[in-house]
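**Q** Sequence below, structure please.
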Amino acid sequence: MVHRVCIVAMDQVIAYDLTLAYEVFARLRDDRGKPFYDVRVCAETARVDAGAFGLVVPFGLEILARAHTIIVPGIENPLTMRSKVVLRALQRAYRRGARLASVCSGAFVLAEAGLLDGRRATTHWLGADRLASLYPQVKVDPNVLYVDDGQIVTSAGASAGMDMCLHLVRRDFGQAVAAHAARLAVAPINREGGQAQFIRRDPPRSNGSLAPHLEWVAAHLGKPLTVARMAAQARMSERSFARHFRQQMGVTPMQWLLNARIRRAQELLESSTAYVDQIAEACGFQSTVTFRMSFRRIAGISPGDYRRRFNDARS
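**A** Below is the predicted model:
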């Protein structure tokens, strides 16, 4: 069954937020050309004011009753009065079990509907304080790209919405399909939800980019890497390497390394029949126990469950 994604357009919708979600999900096809997602844009009224232009929306809110995932894009002024018709439609969809996700200031809409109460959530850093003050029952985290709280997923602004959508693809169809979606969008696949919204970057220098060093690390994931080893390869002191890494990547070197190893493990679980302990060793884990614990913490399920879900070649 094709996964149905409905994107809700409201007056003052941020067009980029709407279109990035549409492009990520709508362009995905399997090897036979069959779409992974059935993507539809809906609204309370047929015409939506998008600021510099208007949208003619083909579907009404009634299609939310059949949606598996509902995307709420940002709106220019999150403090404007939200339509009670839209809020009730979102509430009904949530009670039915649909997954709801917001981009940027779309989190204000979910909060107004009461769907973020008691949950951890995020939004664009410019609106985080206002979201927290207006909805004190929401646990606002302004320092992340997106928050996956199960049935509700929220993201920060612009490119963070892309990261969230790729994350949802990974949840639905696995790492290989998410990587393909990232290639179609010419977007990175390795930005984690916990990464900081602001990533300070040093001015470009001939020896200042970490990109070649990250490629080296990715090619040596099975080796016993340490910060000292990575710093030596980059010809930096450990302290300088750790500082530059945090500035450019938003996470520590070891956090990045762990995530890279789990991503590689996901690829192997999807594409090979190797035993779990062999995959753990190939990805640089010192023990299968440590691998299983780390995999479950990051991927949300066990390696065995992940393989059963995403490996078509499994026996």
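
**Q** Every contact and neighbour count from this point should use C-alpha atoms.
**A** OK.

**Q** what ranges do the strands span in the stretch 101-250 of the chain?
**A** According to DSSP state E, counting those that start in this stretch, the stretch 101-250 of the chain carries its strands in the segments 120-121, 139-140, 146-148, 152-155.

**Q** Let me know which of the ones you listed is the nearest to Arg82.
**A** With respect to Arg82, and counting by C-alpha to C-alpha, the nearest of those is strand 152-155 at 17.9 Å.

**Q** And Arg261, how close does it get to Gly97?
**A** 32 Å (C-alpha to C-alpha, to the nearest Å).

**Q** So between these two, which is more surrounded?
**A** Comparing Arg261 with Gly97 by other C-alpha atoms under 10 Å, the one with more neighbours is Arg261, at 25 against 13.

**Q** Double-check that that one belongs to a helix.
**A** Yes: assessed by DSSP: H, G, I helix; E, B strand; the rest coil, Arg261 belongs to a helix.

**Q** so it makes contact with Leu221?
**A** Yes: with contacts counted by C-alpha atoms under 8 Å, Arg261 reaches Leu221, the gap being 6.3 Å.

**Q** What count of nearby residues applies to Arg95?
**A** Around Arg95 there are 10 residues (other C-alpha under 10 Å).

**Q** Once you drop chain neighbours, what's closest to Lys139?
**A** Arg120 (4.4 Å; C-alpha to C-alpha, 6 or more residues apart in numbering).

**Q** My error: substitute Asp38 in the last question.
**A** Closest to Asp38 by C-alpha to C-alpha, 6+ apart is Arg4, at 4.6 Å.

**Q** any idea how far Arg40 is from Tyr306?
**A** 29 Å.

**Q** Please disregard the earlier target; I meant Phe245.
**A** 30 Å.

**Q** What of Tyr94?
**A** 26 Å.

**Q** again with Leu269
**A** 7 Å.

**Q** Which one's more surrounded, those two?
**A** Leu269 (26 against 19).

**Q** In a helix, the more buried one, correct?
**A** Yes: counting by three-state DSSP, Leu269 is part of a helix.

**Q** In this structure it contacts Pro303, no?
**A** Yes: assessed by C-alpha under 8 Å, Leu269 is found in contact with Pro303 at 7.4 Å.

**Q** Just to check, Val109 is in contact with Ser83?
**A** No: at 9.4 Å, Val109 does not count as touching Ser83 under the criterion of C-alpha under 8 Å.

**Q** I'd like the structure of this one too, to check against the first:
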Amino acid sequence: MPIRTHSGFSITADTTLADDRHYDVIYIPALWRNPRAVVRQQPELLAWLSEQAARGTRIAAVGTGCCFLAESGLLNGKPATTHWHYFRQFSRDYPSVKLQTKHFLTQAENIYCAASVKALSDLTIHFIETIYGKRVATHTQRTFFHEIRSQFDRQCYSEENKPHPDEDIVQIQTWIKANCASDISMQNLADMAGMSLRNFNRRFKNATDMSPLQYLLTARIELAMNMLQSTNLCIQEIANAVGYEDIAHFNRQFKHKTTVSPGDYRKTVRAKMFSA
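**A** Below you'll find the predicted structure:
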């Protein structure tokens, strides 16, 4: 039976909560105005969400739709976010949830919260990359999204990726980001941290889940991406500016990280910046 929305559109569902089906991703949309009354009138939906979460299905909610996840208990003791207008009410109604007011995206295992539709778009690109691979995700982003997307892992608060407590490594990370264009050796970094090279590599990997060299290369490519977007420097100049003397090596590293060449990346982001 079709469901008529407040805007007059009709939606015909092709399944029901009672159907035993596998889902790759479940999206929970935002509700108009105060969500409290609607959320608490849906016990069957709340139970179904808990069941799907237990199966490992990715569940993503946006804005006030995150209240369904909180009401079901799936966010107890876990990070979450919601629309900024409902921060105070959300904290009052769900005190056991770790509300992250400075993040547009949160992740706790297979449960995701997005504060806005734009953030949900970024999350969708992440899902596509996870399920279908980076090449398909990149093509989807370039084809269907008219504004520049933010990387999921840059803006998402995740239990798995929350800031680590190793202050010595944090200082090195900060220095690398500020000096990534310099000629940096791993031994120099170990000396700065006052550690042996072996111990430094071990502690850095434990803290960041990547080697110091991987972190340095990532910082250089991210700086190059910003420069391709915001400056008129040629690609050779940008390669030199982020620490690469060999432009061919820079091109390979950039494409390995982003799946597109520096030139194609610049065309894409410039077109999105200035398109109507």
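
**Q** deepest of the strands of the stretch 101-250 of structure 1, which one?
**A** Comparing the strands of the stretch 101-250 of structure 1 by mean neighbour count (mean count of other C-alpha atoms under 10 Å), strand 152-155 ranks first with a mean of 27.

**Q** Would you mind naming the helix or strand containing the counterpart of Gly74 of structure 1 in structure 2?
**A** Matched to structure 2 by TM-score structural alignment, Gly74 of structure 1 sits across from Ala30. Using DSSP states H and E, Ala30 of structure 2 sits within no helix or strand.

**Q** Can you give me the neighbour number for Ala30 of structure 2?
**A** Counted with other C-alpha under 10 Å, Ala30 of structure 2 comes out at 21.

**Q** residue contacts, it?
**A** Ala30 of structure 2 makes contact with Ala61, Val62, Gly63, Thr64, Gly65, Cys66 under the criterion C-alpha atoms under 8 Å, 6 or more residues apart in numbering.

**Q** Swap in 7 Å and give it another go.
**A** Shown in contact with Ala30 of structure 2 (C-alpha atoms under 7 Å, 6 or more residues apart in numbering): Val62, Gly63, Thr64, Gly65.

**Q** could those be laid out in TSV, adding distance to Tyr112 of structure 2 and neighbour count?
**A** As requested, those are exported to TSV (distance: C-alpha to C-alpha, whole Å; neighbours: other C-alpha atoms under 10 Å):
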residue	distance to Tyr112 of structure 2	neighbour count
Val62	9	26
Gly63	11	26
Thr64	13	30
Gly65	11	23
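
**Q** Run a quick neighbour tally on the counterpart of Ala70 of structure 2 in structure 1.
**A** Aligned by TM-score structural alignment, Ala70 of structure 2 pairs with Ala111 of structure 1. Look at Ala111 of structure 1: counted by other C-alpha under 10 Å, it has 20 neighbours.

**Q** quick one: stretch 130-145 of structure 2 to chain centroid distance?
**A** Per C-alpha atoms, centre = their mean, to the nearest Å, the displacement of stretch 130-145 of structure 2 from the mean C-alpha position of its chain is 14 Å.

**Q** Which stretch of structure 1 is it matched to in the alignment?
**A** Using TM-score structural alignment, stretch 130-145 of structure 2 pairs with 171-186 in structure 1.

**Q** in the matching stretch, what counts as buried?
**A** Buried residues in stretch 171-186 of structure 1, counting neighbours by 16 or more other C-alpha atoms under 10 Å, are found at Arg171, Gly174, Gln175, Ala176, Val177, Ala178, Ala179, His180, Ala181, Ala182.

**Q** residue contacts, the third one?
**A** Just to be clear, that refers to Gln175 of structure 1. Applying C-alpha under 7 Å, 6+ apart to Gln175 of structure 1 gives the contacts Gln266, Glu267.

**Q** Now with 8 Å, please.
**A** Gln175 of structure 1 touches Arg263, Gln266, Glu267, Glu270, counting by C-alpha under 8 Å, 6+ apart.

**Q** now the fifth one
**A** In this structure, Val177 of structure 1 makes contact with Val169, Arg170, judged by C-alpha under 8 Å, 6+ apart.

**Q** and if you look at the fourth one?
**A** For Ala176 of structure 1, the contacting residues are Arg170, Glu267, Glu270, by C-alpha under 8 Å, 6+ apart.

**Q** Dump the residues you listed to JSON lines, plus neighbour count and distance to Gln233 of structure 1.
**A** Converted to JSON lines, those look like this (neighbours: other C-alpha atoms under 10 Å; distance: C-alpha to C-alpha, whole Å):
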{"residue": "Arg170", "neighbour count": "19", "distance to Gln233 of structure 1": "32"}
{"residue": "Glu267", "neighbour count": "19", "distance to Gln233 of structure 1": "26"}
{"residue": "Glu270", "neighbour count": "21", "distance to Gln233 of structure 1": "31"}
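
**Q** and in structure 2, which of the residues you listed remain?
**A** Compared against structure 2 with both residues aligned by TM-score structural alignment, their matches' C-alpha atoms under 8 Å, these retain Arg170.

**Q** What is the nearest of the contacts of Ala176 of structure 1 to Phe291 of structure 1?
**A** Distance ranking of the contacts of Ala176 of structure 1 against Phe291 of structure 1, using C-alpha to C-alpha, places Glu267 first at 14.6 Å.

**Q** what sits against the closest one?
**A** Gln175, Ala176.
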